[in-house]
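Student: Pasted the sequence and its predicted model underneath.
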Amino acid sequence: MHYSLLLHYTEQDATTLGEEAIQAGQAAFSAYTRALQDAGVLVSAEVLQHSTATTTLRKVDGELVIQDGPFADTKEQLGGAIVIDVADLDAAVDWARQAPPIDWGVVEIRPGATYTVDGAWTSNG
């Protein structure tokens, strides 16, 4: 099943973050993407189901909290999306908890509604 990992975090520019933080973030994303590729779960873009189908992960006082439904906070923006193909929501949660932004933002998991394979539309699930 296809899931999109929607990465939400506070937007900052290069001068606010600093070169060291930018390089560390790039290294973290490179390692994460490599792990997804090595596991054979990395896919491409797809149309998403309604936001009511969302499951949201965050850390509160160092503890993982899983919430049914979307998360909205005006200071955090969608910074990127990763589409994976895994067996179920539990597997998507396992990959989402490893996404670098979980330490500084929110990772939202949304099941895909449809996707394309060689130009043909397919239903998800």
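Tutor: Everything's here; your move.
Student: hey, let's count contacts and neighbours off CA atoms from now on
Tutor: Will do.
Student: thought Pro101 was touching Thr10?
Tutor: No - applying CA atoms under 8 Å, one finds Pro101 not in contact with Thr10, separated by 10.0 Å.
Student: Of the two, which one has the most company?
Tutor: Pro101 (21 against 14; other CA atoms under 10 Å).
Student: residues contacting the residue nearest to the spatial centre of the chain?
Tutor: Nearest to the mean C-alpha position of the chain, by CA atoms, centre = their mean, lies Leu5 at 2.3 Å. Counting by CA atoms under 8 Å, 6 or more residues apart in numbering, Leu5 touches Ala81, Ile82, Val83, Ile84, Ala96, Val107, Glu108, Ile109, Arg110.
Student: Use this one as the comparison:
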Amino acid sequence: MLYAILCYNEENVVATWTQEEDDACMARLMDVQSGMAGKGKLGPVVRLWNTDEAKTLKKTNGDPVVFDGPFAETKEQFLGFYVADCADMDEALEFTRELAKANPGTGSYEIRPLRFFGDNKLKSTELLSVAAE
């Protein structure tokens, strides 16, 4: 089953990291990712731009309204995500625990099973092979 592992942290803290601190964190995360990738179980890994680059389209009774930034005002921001092919939630949690060890400071990870809907023909193995290219 595919799981999305959503990464949250305080963007204002992460944005203050030096280039060396950021590079070191990314290197540690790459070490963790390589284990899942080596098993052919890691799909897309995405790091989002900062929230000041975001727009939110809010549906209303009339025309949608576009706002600058993310919709939610929260202490932690959604900074990126992983897609991993795990046998069950226990395996997804094990992978996520390793990611958490590699990433300093506070923050959180939300783990959610993925479901396909509509006419989407992309299957789990296709998603993972596309990410590997």
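Tutor: Thanks, I have the structure now. Everything quoted here is computed from the prediction, not taken from an experiment.
Student: And the TM-score between them?
Tutor: The pair, once superposed, lands on a TM-score of 0.62 when counted by TM-score structural alignment, normalised by the length of the first structure; 95 aligned residues with a CA RMSD of 3.1 Å.
Student: after the helix or strand the residue nearest to the centre of the first structure falls within comes which helix or strand?
Tutor: Assessed by DSSP states H and E, Leu5 of the first structure sits inside strand 2-10. Downstream of strand 2-10 of the first structure, the next assigned helix or strand under DSSP H and E is helix 14-17.
Student: what about that following helix, how far off from the second structure?
Tutor: By mean CA distance after the TM-score superposition for the first structure, the fitted helix 14-17 of the first structure averages 4.2 Å away from its aligned residues in the second structure.
Student: what residues does that helix touch?
Tutor: By CA under 8 Å, 6+ apart, helix 14-17 of the first structure touches Ile22.
Student: quick check, Thr116 of the first structure in a helix?
Tutor: No - going by DSSP: H, G, I helix; E, B strand; the rest coil, the assignment for Thr116 of the first structure is strand, not a helix.
Student: Can you tell me how far the closest residue to it other than its chain neighbours is from Thr114 of the first structure?
Tutor: Using CA to CA, 6 or more residues apart in numbering and skipping residues adjacent in sequence, the residue nearest Thr116 of the first structure is Thr122, 5.9 Å away. Remark: distance between Thr122 of the first structure and Thr114 of the first structure (CA to CA, to the nearest Å) = 5 Å.
Student: Comparing those two, which residue is more hemmed in?
Tutor: Set Thr122 of the first structure next to Thr114 and count neighbours by other CA under 10 Å: Thr114 wins out with 15 against 11.
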